[in-house]
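Visitor: Pasting the sequence and the predicted model now:
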Amino acid sequence: MLPNISAVILIILLSSRTTVQQTPTQCGEKKATRNYMIIGGTDTKPGAWPWHTALFTKKGQTMKYVCGGTLIGTEFVLTAAHCIINVETGSELPPERIAVRLGIYDLNDLSTQQECDIRTIYKPGDFTSDGTKNDIAILKLRQSANLNSYVQPACLGTFSSLTGTYGTVVGWGMTEGYKLTSKLKSAVMPVVSSSTCINSNPDVFGQTLDRTMLCAGYTNGTSVCNGDSGGGLFFKVGNAWYLGGIVSFAAQRDDGSNLCSSESYGAFTNVGAYLSWILEKTGLRLSSTQQPTQAPSTVSHSSGGNVDCGPGCRDFNCHVDRRCVSNVAHRTAVHYPHRDCTKYYTCKERSNVICEFDCPAGLHFNRNRNVCDWSWSAGCTS
């Protein structure tokens, strides 16, 4: 029997017609004057993620938010297949029961929104109703998006591997107090290997992870949660933002509340694994200049280490450290500042081993919040 999994939705991608070839100047660029982003699961700003969209279900005059998504081009939206399933009946929702709002930052403020109805829904034929396999669907809009400062498409591309890189996830998920936030939030998180993910929770991830999935996040409270479903995992390459993953599910809390666990990695649909299918259904053609030419921000590996620290740590100057002794009994990792603002230490969960990591390029370690942050916000300059 499949373990309890908290569904968290996927991404909505708009794509252009076959006659259009996107270039880096046509996708993945923020047009708003002020494009601030705050690391660590806090509020973004209007226009900071202009490709992120909100998916609603319609019943009479009532609309209910259910998922996030990502705009690609002007006509199509990519989302999780489980987002279009009626949770009461288990059947697929018809297109007329779904609407997408573009350009939205605050779910309670519709001043910059564009509302679009759905014409057609595409999903893989072998999608599993529990949402753990082939959890992806394409929604064709009835009207094209009007691109402006608040509505822009994200890029699609191929990556040889995203493991060890940092992406940014955005969504209207639950806060630390398990209340759904109305304002869009973002958080930077690393993509971890399948073995690291499975070892962290074999009951949940051991039955579900394969090449069509990515695993990302931390086990210290920074993770995806209910309401984040449909939110994208984005990677910056040059000046453009690419969609690499779609939030699919996370482990549930142990209290039977059907809420996500903040101490669990999140599972994402690997967009690259479905790229050919997406291009076939949408007619989008990627020009050669749209393919990423450099890897996303990656954790810098340090050589050495005098103990076998296990997957995800052994290559990062790991060693036994007295600061981590008390962490042997803890289920979550603990972070400590480094004398170099661009680095930080992490005591592994249930371990007396410490590892040395680099923050992503351009970020400094915020010693008050214990996360990598923009240098102007981190308050660390040494």
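Guide: Looks like it arrived, so ask away.
Visitor: Every contact and neighbour count from this point should use C-alpha atoms.
Guide: Fine.
Visitor: if I look at the residue nearest to Leu279 when sequence neighbours are not counted, how far off is Met174?
Guide: Leaving aside its chain neighbours, Leu279 sits nearest to Arg285 (6.5 Å; criterion: Cα to Cα, 6 or more residues apart in numbering). Distance from Arg285 to Met174, counting by Cα to Cα, to the nearest Å: 36 Å.
Visitor: for comparison:
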Amino acid sequence: MISHPSYSKTTGINNIGMVKTYQPFVYSSTVKNINLGVSTLDGGYKMTVFGWGTGELDPIDPFIVLRMITYTSMTNIECSNDFVPKKCIDNGQLCGLRARDKGVCVGDSGGGVVYRNRIHGVIGIVPSEANATEECADGRPVVFARVYTYYDWIYETLKT
């Protein structure tokens, strides 16, 4: 695992990493590559979020079924204002909003945020993984790593 060198566990800034494999992937009808997003997503876009996790609200065993759910993207200002106390959301972060009782939870970290068949975000640490007193799917925005802003780091890291 290669973590971003400026990752901050305290703030969640630069919460992105890559996994180095020693064997190339074997592509098939169920294993495919996905292109990186080529722009930022502001508010109002319907994004599909994928993850292997589970939570108290959905008792299916984790890591068995890949799940997906739709989130609506938010501007960083809207997202920041939805947190109490107010949370600083930077350009490397992408926010999504979903109604209560459905959403990313334990085990979803690392899952993709997809819009128009391109990956625009990666699920970071979800609330209940970071703080046992926080609930998943509590109606607050979820903050993802915005892949577009990490192009340079991704490509430089792939060269090494």
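Guide: Arrived safely. In this text the structure is predicted, and so the values were computed from the model without any measurement.
Visitor: related to what we said a few turns ago, who's more crowded, Arg285 and Met174 of structure 1?
Guide: Met174 (20 against 17; other Cα atoms under 10 Å).
Visitor: Now the more buried one: closest residue in space, sequence neighbours ignored.
Guide: Closest to Met174 of structure 1 by Cα to Cα, 6+ apart is Leu180, at 4.3 Å.
Visitor: okay, now that neighbour: neighbour count?
Guide: Counted with other Cα under 10 Å, the neighbours of Leu180 of structure 1 add up to 15.
Visitor: Now do the contacts for it.
Guide: For Leu180 of structure 1, the contact set (Cα atoms under 8 Å, 6 or more residues apart in numbering) comprises Trp172, Gly173, Met174, Asn226, Gly227.
Visitor: who's in contact with the lengthiest helix in structure 2?
Guide: As assigned by DSSP state H, the longest helix anywhere in structure 2 is helix 151-159. By Cα under 8 Å, 6+ apart, the surrounding residues in contact with helix 151-159 of structure 2 are His4.
Visitor: List the buried residues in it.
Guide: Going by neighbour count (16 or more other Cα atoms under 10 Å), the buried part of helix 151-159 of structure 2 is Ile154.
Visitor: what's near enough to touch the residue nearest the centre of structure 2?
Guide: For structure 2, the residue sitting closest to the mean C-alpha position, by Cα atoms, centre = their mean, is Ile123 at 1.9 Å. Applying Cα under 8 Å, 6+ apart, we find Ile123 of structure 2 in contact with Asp108, Ser109, Gly110, Gly111, Gly112, Val113, Val143, Phe144, Ala145.
Visitor: how near is the residue nearest to Met174 of structure 1 to Gly173 of structure 1?
Guide: 6 Å.
Visitor: any residues in contact with both of those two?
Guide: Contact with both Leu180 of structure 1 and Gly173 is made by residues Asn226, Gly227, according to Cα under 8 Å, 6+ apart.
Visitor: Kindly reformat the contacts of Ile123 of structure 2 as a markdown table containing secondary structure, distance to Tyr71 of structure 2 and neighbour count.
Guide: Below are the contacts of Ile123 of structure 2 laid out as a markdown table (DSSP: H, G, I helix; E, B strand; the rest coil; distance: Cα to Cα, whole Å; neighbours: other Cα atoms under 10 Å):
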| residue | secondary structure | distance to Tyr71 of structure 2 | neighbour count |
| --- | --- | --- | --- |
| Asp108 | coil | 14 | 26 |
| Ser109 | coil | 16 | 19 |
| Gly110 | coil | 16 | 21 |
| Gly111 | coil | 13 | 22 |
| Gly112 | strand | 12 | 23 |
| Val113 | strand | 9 | 28 |
| Val143 | strand | 11 | 27 |
| Phe144 | strand | 11 | 28 |
| Ala145 | strand | 14 | 27 |
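Visitor: on that earlier part again, distance of the residue nearest to Met174 of structure 1 from Val77 of structure 1?
Guide: Taking Cα to Cα as the measure, Leu180 of structure 1 falls 23 Å from Val77 of structure 1.
Visitor: which pair in the contacts of Leu180 of structure 1 spans the largest distance?
Guide: Across these, the longest distance by Cα to Cα is 8.6 Å; it joins Trp172 and Asn226.
Visitor: okay, the two: which has more neighbours?
Guide: Trp172 (29 against 26).
Visitor: mind checking what that one lines up with in structure 2?
Guide: Under the alignment (TM-score structural alignment), Trp172 of structure 1 maps onto Trp52 of structure 2.
Visitor: Thanks a lot, catch you later.
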